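Chemist: Starting from these lines, generate the structure:
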Amino acid sequence: MSSSEDDMPLARANGRMNGTSASGTTNAQPQNGSSEPAISIRFGAVQDKDVEMEDAATGASKRKSRASIDQQKSYAEPESSEDDDRPLSKRRRTSVKHEDPETDDDLPKAGETAIGDESDSDVPIGKKLTAQKKKIQQKATKDANGTTKPAPAKETKSAASTKKANGVKKEPADAKPAPKKVKAESVTPKKGKSQVKADSEEMDADEDDEYHWWEDPTKGDGTKKWTTLEHNGVVFPPPYEPLPENVKMKYNGTPVTLHPDAEEVASFFGTMLNSEHNVKNPVFQKNFFMDFKDILKKTGGAKDPQGNKVEIKEFDKCDFRPIFEYLQAQRDEKKALPAAEKKRLKAEKEAAEAPYQYCIWDGRKQKVGNFRVEPPSLFRGRGEHPKTGRVKTRVQPEQITINIGKEATVPPPPPGHNWKEVKHDQEGTWLAMWQENINGNYKYVMLAANSDVKGQSDYKKFEKARELKKYIDKIRKDYNKALKHDMMVERQKATAVYLIDQLALRAGNEKGEDEAETVGCCSLKYENVSLKPPNKVIFDFLGKDSIRFYDEVEVDPQVFKNLKIFKKAPKKEGDEIFDRLTTSALNKHLQNYMPGLTAKVFRTYNASFTMSNLLKEMKATGTIPEKVKAYNDANRKVAILCNHKRTVTASHANQMEKMSERIKGLRYQKWRLKQQMLALEPNLKKKKGASFFALDEDLTPEWLQEHQAFLIEEQTAKIKKKFEKDNEKRVSDGEKPMKDSELTERLEVVKEMEKKFKQENKTGKVEPEGRAPTVEKLEANIEKLDQRIATMSVQAQDKEDNKEVALGTSKINYIDPRLSVVFSKKFNVPIEKFFSKALREKFEWAIKSVDEDWEF
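Modeler: Here you go, the predicted structure:
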């Protein structure tokens, strides 16, 4: 829109658009003001490019996109999120959340062939569930409108009543406050470890006295997070061990000698040669080689065997394979260690790290999440990160700030070093922090996921989503009305809230020039959105952690019209769609409805509310695996609503084939048992019929021979493995190992097995096996096999259904864990089927705080 048009209301500025009245309405707009839920049709073919837009008024000046704003660095407590449970080395400051470990590099761009065609199923699951997605969203909206009353919104002056001469209300930028300057404490090494360890041992005596903080939800609502805090600091990675003299990197075929610092960087690349996804990435290679040459320059370069200087100029002439082969041999040697030796080394490591694993927080023993400082390595990033391959330098104590109680003993830094600073920040929940060199992000040592502090953070997150139920009807009515607002800023705001609510888009943050080009709703660019009349929108952009987001959806006609307006010339590629909106301004607007409401709360609310409704309708019956599948089916629908999609893994077809083979193997065992029944009572063939004893058609003679060979090979491997383990145990107990003749004797069983199969194939009869076999025993064994076949079939179907959907993201981060507990208790399914040990510890508050009648 031209600068001249900015001075008039939106409806007048765009009144000349085809099919649009002066008021900005269209005939296609619903009369009641409510919008249809957006429907995903992402698996449909994308043929057309963007809709052609009418030219702007003559002489219109080019609208500039909003410039990126550098984020201020501070020691402020990091915002609680699902990233809290990830290792420090995996956390990033990207604006959007990683959906799945797999990248979507094979997805088509808008205008190319639709995704899902290469799937080994006839119809991709997203297409199958499109109608269900619409139904679920409609019901969720209906239920929300019918069961909750809209809470009064905070009164604010509308844009219409306060509009300036140009008709556009300016939104103030929400700048972060500058960090407070704190003087560094003098650090004197004291007996910190022994003191905390002694206190920790005293706390062990009180473990039976459980603390149910969730029964006192007001606990921790203030800004002061702790009164007393003691801990032993962090564990540093071991120093670099130089390679042996005979192991050298080669340049142009010549072994070269490097300074240990440069050799360490070379080993970073050398150890990764089996990770072709990284080492064959041109960006990874370029960034690594740039940093490698810098370290070579600082350390005196490389020398050949005669001591002559070798100038390393070309990456393609570098050969890191000698380093890889040496390090791989070391890894293999470590894997091959006897079980007793592995156990001893593990015990030594655990003993050395024990003092760091717990802290004393307000007098209570709490587990620390990640107390290890990440080792130096090559930065990988996710997706198409522009800094992949850069060298992550070794973190020194002088870079680390310790957060601890004033009266506590400060943990001593390594000899010859000092901490950067010692703070007593009672408003922070971190124990130590430092700034990494790749993106300038701050890394924090936090409490573990199962600690009181983390549990309270999760509890508050889901309680906030529950509270949104009271306000969602009012919010939806307001944004549907504001979709036709006269002011551009208000119309952009309403459209963004619609997309965040209906399509589960993330809000998106502004990025610095040296950060990955990831976007969210508020930072969508011209090229990320394509329009197909009458109301289809194609989104194609790099989302959180540079993972590609691709979706084709049907939206409300007014939303389609608005996006068309927001893309109107002179806008072009690189310009932002929502050029009058920032994430901070959007969140400030949402807080007018509900204290603490931000865009990301909508994802949690929509996921949990949908799951809650699905569980109410569910009548899970049958076996435990069948009930688990029913839960996963509901979880999958939520994941699809949240766009937690993934590409089909390269190994999926192979895994499904293996499961199919296992089921066929069980059916073969059933047939053998039935043949044994006939051998005991031949007249059963007349009683039960010949078909009962017939071999399934797909179990062909060729398959039988292959399967029997597999069984023989499998049995041989088991016997050999058992023999090796028994020998290892004997050696560790100080006894002599068994002779090879013992193994030969044990393998006689395999020879008998092979002989038996040949006889059965020749005669078609199977002799009864086991001690005192009877028809009754064999029938009981057949029933057990039927149950195993049924269970495995359900699991195989579940795996096939989940091949395009990432269930973990929604289950862990967006669905209230109390809903999973309700399902577990209501349908008598062990909670272990849904939550791993780590998740059971993380969500202990949910498991212990609700019964089967609890509602979201």
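
Chemist: all contacts plus neighbour counts: C-alpha atoms, from now on.
Modeler: Will do.

Chemist: Kindly confirm whether my reading is correct that F269 touches F379.
Modeler: No - with contact defined as C-alpha atoms under 8 Å, F269 does not count as touching F379 (10.7 Å).

Chemist: neighbour count winner among these two?
Modeler: F269 (24 against 21; other C-alpha atoms under 10 Å).

Chemist: The more buried one: helix or strand, and which one exactly?
Modeler: In this structure, F269 sits in helix 260-270 according to DSSP states H and E.

Chemist: which residues touch T393?
Modeler: Going by C-alpha atoms under 8 Å, 6 or more residues apart in numbering, T393 touches 376-377, 436-437.

Chemist: for the helix or strand where Q655 lies, packing partners?
Modeler: Using DSSP H and E, Q655 sits within helix 652-680. Judged by 3 or more C-alpha pairs under 8 Å, 6 or more residues apart in numbering; DSSP states H and E, the packing partners of helix 652-680 are helix 684-688, helix 775-801.

Chemist: cutoff 7 Å now
Modeler: In terms of contacts (3 or more C-alpha pairs under 7 Å, 6 or more residues apart in numbering; DSSP states H and E), helix 652-680 is packed against helix 775-801.

Chemist: Can you list the buried residues in the helix it packs on?
Modeler: Going by neighbour count (16 or more other C-alpha atoms under 10 Å), the buried part of helix 775-801 is 775, 778, 781-782, 785, 789-796, 798-801.

Chemist: one step back: for the contacts of T393, which one is nearest G416?
Modeler: P376 (20.2 Å; C-alpha to C-alpha).

Chemist: Just to check, that closest one is in contact with Q396?
Modeler: No - P376 is beyond contact range of Q396, at 10.7 Å (criterion: C-alpha atoms under 7 Å).

Chemist: In this protein, which residue sits furthest out from the middle?
Modeler: In the chain, the residue that sits farthest from the middle, by C-alpha atoms, centre = their mean, is N683; the gap is 59.2 Å.

Chemist: What separation do you get for that residue and A772?
Modeler: Applying C-alpha to C-alpha, to the nearest Å, the value for N683 to A772 is 20 Å.

Chemist: now swap in D362 and tell me
Modeler: Distance of D362 to A772, given as C-alpha to C-alpha: 66 Å.

Chemist: Now, the contacts of T393 that are in helices?
Modeler: Among these, none falls in helices (DSSP state H).

Chemist: and for comparison, fold this next one:
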Amino acid sequence: MSTTAVEARKSSSGNVSKKPKSVANKAKTAASTKRGTKPASQANTKKNNAVKEEPDKTRPAKKRKVLKADPAVDNATEVKQEELVVDGGLKADDEDIHRWWEEDPNDHSVKWETLEHNGVIFPPPYEKLPDDVKLKYDGKKVDLPVEAEEVAGFYGAMINTDHAKNPVFQANFFGDFKEVLSTSGRALISGTSKFIEIESFDKCDFSDIFAYYEDQRNAKKALPPAVKKRLKQEKDEAEEKYKTCYLDGRKQPVGNFRVEPPGLFRGRGQHPKTGKLKARVQPEQVTLNIGKDVKIPEPPAGHNWSEVRHDNTVSWLAMWKENINGNTKYVFLSQSSSLKGMSDFKKFEKARELKNHVERIRNDYRKELTDEKMQVRQRATAMYLIDRLALRAGGEKGDDEADTVGCCSLRYEHVDLQPPNLVTFDFLGKDSIRYFQQVEVDEQVFTNLQIFKKEPKGPGDDIFDRLDPSILNKHLQSYMPGLTAKVFRTYNASHTMQKQLDQIPNVGTVAEKVVAFNAANREVAILCNHQRTVAKSHEQSVAKIEERVEELVWKKYRLKKMILQLDPEKPKVLGKSYFADTKAFNKTKLKAIHKRVVEREQEKVEKKFARDNEKIKADREAGEDVKLLTKDDLKERLKVVTNLKEELQKELDTGEFEIKSSQTCEKLEAQVAKLDDRILSTRLSLKDKQDNSTVALSTSKINYIDPRLSVMFSKKFEVPLEKLFTKTLREKFAWAIHSADKDWQF
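Modeler: Modelled structure (predicted):
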């Protein structure tokens, strides 16, 4: 574990500045007064005030109702029904924005008054394989019932993946495949009426199926850009009505409105059910939740919904149970919707509230580390580990689930003790991510862990045998309503990020500041054990960046050589050190760079030629009378590559550089300075990529670090927000973007 992360934990009891008053709240109050209305804080005292909706001419008049006041809505504000937060980019002074984050954050049992949506999209039906594509068994082609052929195709399409090579995956798949065969019909030797029993996985040959699906994938990739664009447009048009719903008259984006297609379950880590069949979900398994007085979406032809509910105390639109683990799947509003935003806002506000109680909680569990009651002592020790190491609480797992644990479910073999106070934790956490850390703990905590591991306990026995998450969370809620072990994790992650950001000097380029921000984020990810495996393409992408740096340095070398060619006396003016790097390139290195540069230029020309021809084809299909580009046209375009190759070869042979009449030493020096900035930025990008190759920064940034910290950093350090948040995150955290300023503190 990094020293910084440990120090951040040890110092997590530091003072936190008070939350500043919301500037937006003041502006809003002023705006309300100017319009001749009461501020929201006064207007909300009347429970049943009505909000006037601006007429929506695109929808039937009978659905344009006067809504009851939503507790999270500013009653003094008119709301545009069609308004969607896009890119977090609503104007800060727009009085029509539904600024729910400035209202009372308390939860309410009623989530909506009216809800209108179009249901879910089901995956397309299975298309049978061509007659010449068969599973082979013991060297013979076999005919399978359609249901069994589909399952065989799931495995056949992925035989080149690591999943398909896993013995557990293979065994689970083959067991379910045989079960489908037994219920749908038996296999026949192809072209005969003779049955064949498929009993051995090792005798199955899926190569023909794999080749077919591989050809399909390649054909799809090879489609002309115009065709891909048309297909995407058709898909988008077909899905358009499912992408949004109307919640209390406001248009809101829907999350994943597609029912997951059938396939083989992958699972994470060493999941015991990996390879099992994810059955196709039928409409008869789907329950819809929708408003009472709106049209019920039609199910697919010949089907019915399982149930239609009108429950306004929940926020899901549809649900069904999947067959692997029996989990319920839900369709919710998207991450950028107001309901999701409210959920995030409340989560982080709950974590901020903890700062008012955390010292009292810590003082109490320190005292209870020596309590005579074993359950109390175990509870205090668990709270110490959850607080200091950001461990999850953990819970019971069934025999058919991955063996993942948290603090309360740690077993004897997961904890190794080395006197005087070094503890090694080694276990599989959430999503089967290995948690392996060596940490120094307080002397009493070490003593307690020794007691909890004392004989007759051994491997397989629980360390906290008198504790479970429900007991722990019940105790925590005696300090603060809604406090759970997870709130500690969010609090410590955001608190650590605040401390890290406070240490960053507000100097340097934007690229340097982004690297510093990511380094702070990395400390939080390490604290939360957010790991990832190094991507297979990591080395290749690093090599490409290194080549890019080398080529930028080479461009700078050429510019400096040109300066010397124009004015040999320049070293006396600029200093010899300025030209020191002109000796860094020998002929061998230059040849390699020249080769790459020429090849890349040729590839660029050829790709542009292909794109232009595809555009011409699309124009011709639209009826325009235009001719396709020919090989002669390509040859003409490639002359620029030939000229470049000749120019570089001449430089190599003579050491002389072709200088345009418009180029002066001053202009070349300015170009060198720009290249220096680009080289620095690219090298920082490379360092950032290497430093974060095994750490998942996004998990902590999305789920555990208060997004207002990122917004504060952006505004205080003058770093464009798009450098920190993707477009999706800017939409998701629109509330944070509008509510935090450069002085905001967690």
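
Chemist: Please state their TM-score.
Modeler: TM-score of the superposed chains, computed with TM-score structural alignment, normalised by the length of structure 2, equals 0.88; 679 aligned residues with a C-alpha RMSD of 2.2 Å.

Chemist: circling back: give me the buried positions along the very next helix or strand once past the helix holding F269 of structure 1.
Modeler: Sequence order places helix 276-279 as the next helix or strand after helix 260-270 of structure 1, per DSSP H and E. Going by neighbour count (16+ other C-alpha under 10 Å), the buried part of helix 276-279 of structure 1 is 278-279.

Chemist: Just the buried residues of the host helix or strand of T33 of structure 2, please?
Modeler: Secondary structure from DSSP H and E places T33 of structure 2 in helix 23-34. Buried residues in helix 23-34 of structure 2, counted by 16+ other C-alpha under 10 Å: 24-25, 28-29, 31-32.

Chemist: what does that helix correspond to over in structure 1?
Modeler: Aligned using TM-score structural alignment, helix 23-34 of structure 2 spans no residues in structure 1.

Chemist: starting at the chain centroid, how far to that helix?
Modeler: Here the centre of helix 23-34 of structure 2 is set off from its chain's centre by 35 Å, with C-alpha atoms, centre = their mean, to the nearest Å.

Chemist: what element comes up after that helix heading to the C-terminus?
Modeler: Counting by DSSP H and E, the element after helix 23-34 of structure 2 in chain order, helix or strand, is helix 40-43.

Chemist: In structure 1, point out the residues matching the next helix-or-strand element following that next one.
Modeler: The helix or strand immediately downstream of helix 40-43 of structure 2 is strand 50-51, counting by DSSP H and E. Strand 50-51 of structure 2 lines up with nothing in structure 1 when matched by TM-score structural alignment.

Chemist: Show me how far strand 50-51 of structure 2 is from its chain's centre.
Modeler: With C-alpha atoms, centre = their mean as the basis, strand 50-51 of structure 2 stands 38 Å off its chain's centre.

Chemist: list the helices and strands that strand packs on?
Modeler: Counting by 3+ C-alpha pairs under 7 Å, 6+ apart, strand 50-51 of structure 2 packs on strand 67-68.

Chemist: coming back round to it: what is the corresponding segment of structure 2 for the helix holding F269 of structure 1?
Modeler: Under TM-score structural alignment, helix 260-270 of structure 1 corresponds to residues 146-156 of structure 2.

Chemist: if we look at that stretch, which residues are touching it?
Modeler: With contact meaning C-alpha atoms under 7 Å, 6 or more residues apart in numbering, stretch 146-156 of structure 2 is reached by 126, 128, 177, 180-181, 184, 206-207, 209-210, 263-264.

Chemist: Mean per-residue distance, it versus structure 1.
Modeler: Aligned to structure 1 and superposed, stretch 146-156 of structure 2 gives a mean residue distance of 0.8 Å (mean C-alpha distance after the TM-score superposition for structure 1).

Chemist: Make sure K321 of structure 2 is actually in contact with V331.
Modeler: No - in this structure, K321 of structure 2 is not within contact of V331 by C-alpha under 7 Å, at 11.9 Å.

Chemist: So those two - more neighbours on which side?
Modeler: Neighbour count, other C-alpha under 10 Å: between K321 of structure 2 and V331, V331 has more, with 21 against 15.

Chemist: how much space between K572 of structure 1 and S523 of structure 1?
Modeler: 14 Å.

Chemist: okay, the two: which has more neighbours?
Modeler: S523 (27 against 17).

Chemist: SS state for whichever residue in structure 2 pairs up with that one?
Modeler: Counting by TM-score structural alignment, S523 of structure 1 corresponds to S409 in structure 2. Following DSSP: H, G, I helix; E, B strand; the rest coil, S409 of structure 2 is assigned to coil.

Chemist: can you map out the helices along the stretch 301-450 of structure 2?
Modeler: 338-353, 358-368, 374-389, 443-452 (DSSP state H, counting those that start in this stretch).

Chemist: Quickly compare these and say which is most buried.
Modeler: helix 374-389 (a mean of 22; mean count of other C-alpha atoms under 10 Å).

Chemist: Which elements pack onto that one?
Modeler: helix 358-368.

Chemist: what stretch of structure 1 does the helix it packs on fall on?
Modeler: Per TM-score structural alignment, the counterpart of helix 358-368 of structure 2 in structure 1 is residues 472-482.

Chemist: swap in stretch 232-244 of structure 2?
Modeler: Stretch 232-244 of structure 2 corresponds to residues 346-358 in structure 1, going by TM-score structural alignment.

Chemist: what residues are up against F823 of structure 1?
Modeler: Per C-alpha under 7 Å, 6+ apart, neighbours of F823 of structure 1: none.

Chemist: corresponding residue for it in structure 2?
Modeler: So F823 of structure 1 corresponds to F713, using TM-score structural alignment.
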